[in-house]
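Chemist: here's my sequence, what's the structure:
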Amino acid sequence: MALSFSQVDVFSAEPLRGNPVAVVHGADDLTDEQMQAFARWTNLSETTFLLRPTTADADYRLRIFTPGGELPFAGHPTLGSAHAWLEAGGTVGGDRPDPARLVQECGAGLIELRRSAGRLAFAAPPLTESAPLTDAEHAATAHALGVDPSAILAARRLSNGPRFVAVRLATAEEVLALDPHLPEVAALAPTGLGAIGAQPAGGPDADTAIEVRVFCPGIGVPEDPITGSFNAAAAQWLTADGILPPSYVAAQGTALDRRGRVHVTTEDDAIWVGGETTTTIRGTVEL
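Modeler: Presented below is the predicted three-dimensional model:
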């Protein structure tokens, strides 16, 4: 079966410096096994499949697979797949009057997206879990990251479909120096363990407020280049606690020679997570 295929670079304005997502168009007749096999073969952090929606409230339906399994929601696949759907001629359906807004149906429900300032952005889905770690979990997380427990200023379990452990360190330098024990990370965090550190004023990445790294060995990805879902969850936590302002830019991927920029904006009581999207491969795939 020959299907249209796109590969989209997400969260970077520089070619090949973002996080790629493989997108298969018109995938309604594929089986779960075919989708998982292709995701395993691409070996990208996520591969997505565009399908017809099951509700008139959505413009398209999306299924998202990692090499190790399916996710109900993920951020960079949402942006990259929306980009691919629009580029292939997708138009906003229903009676929604704003052509800059579209709605994705996925395992986490309906996700609203918008086009603004030359970028796509998604409305962060609500957190289904936000809880501090126990003392034992805090110690185990520090050990998995290879840091002293006192280096972790705060830590929480956060879920918005994917389930993360998020930790806050003092500086971007500490985040970039991490050398985690991946088997321990996989045991602690089903989807991923993310670390956040403040950027120094006047440093080389002074356009950003924080440096982020996310380790995902539990789903077959040792380190994710740029993680929209984690940044969405972290933004809801840290803006609510006053650690970060309502709008900021996060850097991610530095340790992997990427230059990810995640733009977080708070408007009308919603947190929007966006970034640049660029198609790098167009063609067909035999499945």
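Chemist: hey, let's count contacts and neighbours off CA atoms from now on
Modeler: Fine.
Chemist: leaving out chain neighbours, which residue sits closest to the spatially most central residue of the chain?
Modeler: For the chain, the residue lying nearest the average C-alpha position, counting by Cα atoms, centre = their mean, turns out to be Gly228 (2.4 Å). The spatial neighbour of Gly228 that comes closest, neighbours along the chain excluded (Cα to Cα, 6 or more residues apart in numbering), is Gly75 at 3.8 Å.
Chemist: what is the burial count for the one you found?
Modeler: Other residues near Gly75 number 23, with proximity taken as other Cα atoms under 10 Å.
Chemist: kindly report the same for Leu3.
Modeler: Neighbour tally, Leu3, other Cα under 10 Å: 13.
Chemist: what do you get for Asp205?
Modeler: Counted with other Cα under 10 Å, residues neighbouring Asp205 total 16.
Chemist: what are the buried residues along the strand or helix carrying Leu62?
Modeler: Mapping Leu62 onto the secondary structure by DSSP states H and E places it in strand 60-66. When neighbours are counted by 16 or more other Cα atoms under 10 Å, the buried residues of strand 60-66 are found to be 60-66.
Chemist: as CSV, those residues with distance to Ala235 would be great.
Modeler: Converted to CSV, those look like this (distance: Cα to Cα, whole Å):
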residue, distance to Ala235
Tyr60, 26
Arg61, 26
Leu62, 24
Arg63, 24
Ile64, 22
Phe65, 24
Thr66, 23
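Chemist: right, and the residue nearest to Gly228 touches Ile226 too?
Modeler: No. With contacts counted by Cα atoms under 8 Å, Gly75 stays clear of Ile226, the gap being 9.1 Å.
Chemist: returning to that earlier point: what sits against the residue nearest to Gly228?
Modeler: With Cα atoms under 8 Å, 6 or more residues apart in numbering as the criterion, the residues that contact Gly75 are 122, 227-230, 232.
Chemist: tell me which of those fall in helices.
Modeler: Among those, DSSP state H puts 228-230, 232 in helices.
Chemist: buried sites along the helix or strand following the strand holding Leu62?
Modeler: Elements were assigned by DSSP H and E; along the chain past strand 60-66, the next helix or strand is strand 69-71. Within strand 69-71, the residues that count as buried by 16+ other Cα under 10 Å are 69-71.
Chemist: now the other sequence, so there's something to compare against:
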Amino acid sequence: MTTSRYLQLDVFCARAGGGNPLGVVIGADGWSDADLQRFATWTNLVETTFVLAPTTPAASYRLRIFTPAKEIPFAGHPTIGSAHAVLETGFAPARDGVLMQECAAGLLPVRVEGEGERRRLFVQAPGARVVREGVHVEPILSYLLRGIALGALPPACVEGGRRWWVAEFASEAALRSWQPEHASIGTLARETDTLGLCAFARCANGTDAGYDLVVRAFPAGVGIVEDPASGAANGLIAAWIALREPHGALARGYRVSQGREIGRDASITIRIDEPGADGRRAVWVGGQTHTVIDGRTRRLT
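Modeler: Next up is the predicted model:
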């Protein structure tokens, strides 16, 4: 049986072991949909991706993203990690410092900065829109956040590639020590057709700490208790901040710390462009990726 190149990566971390694991199969064009899902279920990683030949000349490659249970149109850490795998294996070169990813969310540019261990990749997050906002617009959300001092921005349901509830806490310490009711987050996710709740807090001494925002993500909608590094969720938080605070301290970008509460140390960089002709501000989510396993695999039959 023909084998395919397989990489297991650690995404959004300065060094391996601190980020979000990802499995990437290179060149699985002959696999059926059932083959792809069966393999992703077997790896039991948060996401497994499959790099395929593009269907349009504008794209460098085509990407399909699977959780252990289903295919999804977009996610941040699988996009960044897969772009790393494309470069590491020579599947496709960057053109003028950019890879163009074809996926179910459309054509997404990935900027390539640097080389080797220091290389950082940035994906332009899909355009976002605010679905609902306010702590009292959803009773379960109000229940989850009861007794918590909230930050400057109201909670909101934001959609862009994925759909999340985002909520700002008034203090980093309160967010880091928070013990949420995961069953209630699951109910919130199911009843509002979202992934769950992503909470963030600003760091009072960002220059000294090395980050400006702390993020904790609870994607109960896909059966995950807490995510160590969330590209899509961070993209939606950035879009929310850019919309509500276009001239604020974070309006052009910032650094994120995520995952320390579950034994990781993810580092994510956000960049926010100036408004374009349509008034929209592109959000770029990026960081480093490290190869942990490089081998070959075959279809599971």
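Chemist: could I get the TM-score for this pair?
Modeler: The pair, once superposed, lands on a TM-score of 0.90 when counted by TM-score structural alignment, normalised by the length of structure 1; 280 aligned residues with a Cα RMSD of 2.1 Å.
Chemist: distance of the residue nearest to Gly228 of structure 1 relative to His181 of structure 1?
Modeler: If you measure Gly75 of structure 1 against His181 of structure 1 using Cα to Cα, to the nearest Å, the figure is 25 Å.
Chemist: same check on Asp32 of structure 1?
Modeler: Taken as Cα to Cα, the span from Asp32 of structure 1 to His181 of structure 1 is 32 Å.
Chemist: comparing the two, which residue is more hemmed in?
Modeler: Using other Cα under 10 Å as the criterion, Asp32 of structure 1 and His181 rank with His181 on top: 15 against 11.
Chemist: name the element the closest residue in space to that one that isn't next to it in sequence belongs to?
Modeler: Taking Cα to Cα, 6+ apart, and ignoring the residues beside it in sequence, His181 of structure 1 has Ala144 as its nearest neighbour in space, at 5.1 Å. The secondary structure element spanning Ala144 of structure 1 is helix 135-145 (assigned by DSSP H and E).
Chemist: quick one: the helices in structure 2?
Modeler: Going by DSSP H, structure 2 shows helices at 33-43, 76-89, 139-144, 172-177, 182-192, 206-209, 231-244.
Chemist: the last one aligns to what range in structure 1?
Modeler: Alignment of helix 231-244 of structure 2 against structure 1: residues 228-241, by TM-score structural alignment.
Chemist: what's the local residue count around the aligned residue in structure 1 for His290 of structure 2?
Modeler: If you follow His290 of structure 2 across to structure 1 using TM-score structural alignment, you land on Thr278. Neighbourhood size, Thr278 of structure 1 [other Cα under 10 Å]: 20.
Chemist: ok, Thr278 of structure 1 to Cys216 of structure 1 distance?
Modeler: For Thr278 of structure 1, the distance to Cys216 of structure 1 under the criterion Cα to Cα works out to 24 Å.
Chemist: with Ala195 of structure 1 instead?
Modeler: The span separating Ala195 of structure 1 from Cys216 of structure 1 equals 12 Å under the rule Cα to Cα.
Chemist: comparing these two, which residue is more hemmed in?
Modeler: More crowded of Ala195 of structure 1 and Cys216, by other Cα under 10 Å: Ala195, with 26 against 21.
Chemist: which non-adjacent residue is nearest the more buried one?
Modeler: For Ala195 of structure 1, the nearest residue in space outside its immediate sequence neighbours is Val167; the separation is 4.9 Å by Cα to Cα, 6+ apart.
Chemist: roughly how far apart are that neighbour and Leu182 of structure 1?
Modeler: Relative to Leu182 of structure 1, Val167 of structure 1 is positioned 16 Å away (criterion: Cα to Cα).
Chemist: higher neighbour count, the two?
Modeler: Counted by other Cα under 10 Å, Val167 of structure 1 and Leu182 do not tie: Val167 has more neighbours, with 25 against 18.
Chemist: and the gap between that one and Leu176 of structure 1?
Modeler: In this structure, Val167 of structure 1 and Leu176 of structure 1 are 13 Å apart, going by Cα to Cα.
Chemist: what of Leu287 of structure 1?
Modeler: 39 Å.
Chemist: which residues are in contact with the counterpart of Gly253 of structure 1 in structure 2?
Modeler: Residue correspondence to structure 2 (TM-score structural alignment): Gly253 of structure 1 is matched to Gly259. Contact partners of Gly259 of structure 2, counting by Cα under 8 Å, 6+ apart, are 19, 215-216, 227-229, 265-266.
Chemist: one more time with 7 Å, if that's ok
Modeler: Shown here is Gly259 of structure 2, whose contacts under the criterion Cα atoms under 7 Å, 6 or more residues apart in numbering are 216, 228-229, 265-266.
Chemist: from Gly17 of structure 2, how far out is it?
Modeler: With distances taken as Cα to Cα, Gly259 of structure 2 is found 11 Å from Gly17 of structure 2.
Chemist: next one: Ala251 of structure 2
Modeler: Distance, Ala251 of structure 2 to Gly17 of structure 2, by Cα to Cα: 30 Å.
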